[in-house]
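In: Have a look at this prediction, sequence included:
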Amino acid sequence: MDKEYDFTNAKRAHDVPHLAQLQAEQGGKSRITIRVDNDTLAIFKARAEMSGGNYQTLMNEALRQFAQGITLADVVRETIRKELHPT
């Protein structure tokens, strides 16, 4: 039973007060669509499963670190520093 929907008069979520409030409560995140290589996605999902986390959170953190110019070497150095000199 297929229905046809007409979205010609549709409003964006930020134009509907209740939906805008819900978006604001989501913590400043945006929903996007992105194409990722299957092997890359599999790696993030496997790591998330091993750590008990969420693969989307891991991908977000990796993107944040890349955008900030943080390299894997930086992460390793900081981890070693913290282990050698705990505060």
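Out: The structure has been received and is ready for your questions. Numbering: from 1, shown residues only.
In: Could you use CA atoms for every contact and neighbour count after this?
Out: Noted.
In: Report the buried residues of the helix or strand Met59 falls within.
Out: Element membership for Met59 (DSSP states H and E) is helix 55-67. If you call a residue buried by 16 or more other C-alpha atoms under 10 Å, then helix 55-67 has these buried ones: Tyr55, Met59, Ala62.
In: what about versus this one:
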Amino acid sequence: MKKEIDELEDELRPEYDFSKMAKGVKGKYVERYRAGTNLVLLEPDVAQAFPTDASVNEALRLLIQIAQRQQLNNPIIRNS
């Protein structure tokens, strides 16, 4: 087992100097990760039409409402 660990350590590149990482904070973003972030990259034309996160959310909520109304009014979609 010790030999396997030594072999792995030998594969690290010299530029990976972990002693310089002393200022890092363990778990710095854990709360943000647990909260669940959902990043989406918008195409330029879409971003121009919806320049803020609030405008994107509003448009998507309206689309959800329309889709739900369509499902209620269309028995074929509702039963599938």
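Out: Received it, and whenever you're ready, just let me know what you need. Keep in mind the model is a prediction, meaning the values are calculated, not measured.
In: Mind telling me the TM-score for this superposition?
Out: Once superposed, the chains reach a TM-score of 0.36 (TM-score structural alignment, normalised by the length of the second structure), with 46 aligned residues with a C-alpha RMSD of 3.7 Å.
In: ok, back up a step: tell me what the helix holding Met59 of the first structure is packed against?
Out: Counting contacts by 3 or more C-alpha pairs under 8 Å, 6 or more residues apart in numbering; DSSP states H and E, helix 55-67 of the first structure is packed against helix 38-51.
In: How about residues contacting the helix it packs on?
Out: Residues from elsewhere that reach helix 38-51 of the first structure, judged by C-alpha atoms under 8 Å, 6 or more residues apart in numbering: Asn54, Tyr55, Gln56, Leu58, Met59.
In: Next, the buried residues of it.
Out: Of the residues in helix 38-51 of the first structure, Phe44, Lys45, Ala48 count as buried by neighbour count, 16+ other C-alpha under 10 Å.
In: Look at Gln71 of the second structure and say how many residues are nearby.
Out: By other C-alpha atoms under 10 Å, 14 other residues sit near Gln71 of the second structure.
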